[in-house]
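Enquirer: task: produce atomic coordinates for the following.
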Amino acid sequence: MRIDSIRIFVKDFHNSRIFYEKALGLECVADGEDQGYLVYRPGDINLILETVDMSSTEEADLVGRFTGYSLHTENLNQTCDTLRAFDPDCIVAEPTEQDWGGNMAHVSDPSGNILTFVEY
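Expert: The predicted model follows:
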């Protein structure tokens, strides 16, 4: 058994696409924008952006949460500098050395979803 996909729910599809492709440098491998989804493949897992109906409270509650997964980067400070240049307010928690020996930072995407970046 392995993890296949991570779904991130967004309210601002256009700006989210720009963020994930331009700021994070991810390549879209399945473009279903007209159907409300985009698929990226960082490593061996599908990262799916999916729009929600913001008029539906149930769906709207899926947006703007802590995502609970970590993206590995070789240079966390450089990654944060790149993201900061894209959106000066997107860094939620600056890179910090962790007790387990790595460094970690938290970033907010255009829909308020919190992504974690780690460097070992």
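Enquirer: drop to CA atoms for contacts and neighbour counts, all remaining ones
Expert: Will do.
Enquirer: so which residues of this protein form helices?
Expert: 13-18, 57-60, 76-86 (DSSP state H).
Enquirer: can I get those helices in a markdown table with distance to R2 and mean neighbour count?
Expert: Formatted as a markdown table, the helices of the chain follow (distance: least, CA to CA, whole Å; neighbours: other CA atoms under 10 Å):
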| stretch | distance to R2 | mean neighbour count |
| --- | --- | --- |
| helix 13-18 | 26 | 17 |
| helix 57-60 | 27 | 13 |
| helix 76-86 | 26 | 16 |
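Enquirer: want to put them side by side, so please do this one too:
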Amino acid sequence: MKLTSLRVITKDIRPSVQFYEKVTGLTARWYTEDFAELSAGTITIAIGSLRTMKLFGGNPATPAGNKNTIIEFMVPDVDESYERIKTLTNDIIQEPTTMPWGNRSLLFCDPDGNLINFFTPVSDEAIKKFS
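Expert: Modelled structure (predicted):
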């Protein structure tokens, strides 16, 4: 088995895709007006409009309904990323903080309220884990 993508369902796809492009520095590839993807190397962030849920036989996903999952990105310098991110959202949950497990972490929300963590390994153990 290979995890290939994480899909975010949104009520308003254009602003959501633009937000992810700005925070990641990636360019989205649009497949339809209701579906785009941003490839982040080993995983893809897929963004679909609420209308795409009808193709799955109903409405199994609800935008902004997810408060138990965090989308995580390892970045070269989380403090540098914070300077850019804080101009893109007013929804910063936690400014860069060094966590007990050795990552320096920035937690914020996308336009639909989904949690996003940018982190940089800073302890010897965390650096070793991700190298």
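Enquirer: re earlier: nearest to E50 of structure 1 among the helices of structure 1 would be which one?
Expert: Judged by CA to CA, the one of the helices of structure 1 that comes nearest to E50 of structure 1 is helix 13-18, at 8.0 Å.
Enquirer: how much does the closest one stray from structure 2?
Expert: Helix 13-18 of structure 1, aligned to structure 2 and superposed, deviates on average by 1.3 Å (mean CA distance after the TM-score superposition for structure 1).
Enquirer: equivalent range in structure 2 for that helix?
Expert: The alignment of helix 13-18 of structure 1 onto structure 2 (TM-score structural alignment) covers residues 13-18.
Enquirer: wait, F66 of structure 1 touches I114, no?
Expert: Yes. Assessed by CA atoms under 8 Å, F66 of structure 1 is found in contact with I114 at 4.6 Å.
Enquirer: more neighbours, those two?
Expert: I114 (23 against 15; other CA atoms under 10 Å).
Enquirer: now for that one: which residues touch it?
Expert: G64, R65, F66, T67, V92, H106, V107, S108 (CA atoms under 8 Å, 6 or more residues apart in numbering).
Enquirer: do you know how far it is from I91 of structure 1?
Expert: I114 of structure 1 is 9 Å from I91 of structure 1, where distance means CA to CA, to the nearest Å.
Enquirer: try A23 of structure 1
Expert: 12 Å.
Enquirer: quick check: neighbours shared by the two?
Expert: The contact lists of A23 of structure 1 and I91 share L83, where a contact means CA under 8 Å, 6+ apart.
Enquirer: wait, doesn't T44 of structure 2 sit right on L3?
Expert: No. Applying CA under 8 Å, one finds T44 of structure 2 not in contact with L3, separated by 9.3 Å.
Enquirer: look at the two and report which has more neighbours.
Expert: T44 (15 against 8).
Enquirer: can you give me the strands in structure 1?
Expert: Counting by DSSP state E, structure 1 has strands at residues 5-10, 28-32, 37-40, 46-51, 66-72, 91-97, 103-108, 114-119.
Enquirer: tell me who's in contact with the closest residue to Y31 of structure 2 other than its chain neighbours.
Expert: Leaving aside its chain neighbours, Y31 of structure 2 sits nearest to E37 (8.0 Å; criterion: CA to CA, 6 or more residues apart in numbering). E37 of structure 2 makes contact with A28, R29, W30, Y31, T44, I45, A46, I47, according to CA under 8 Å, 6+ apart.
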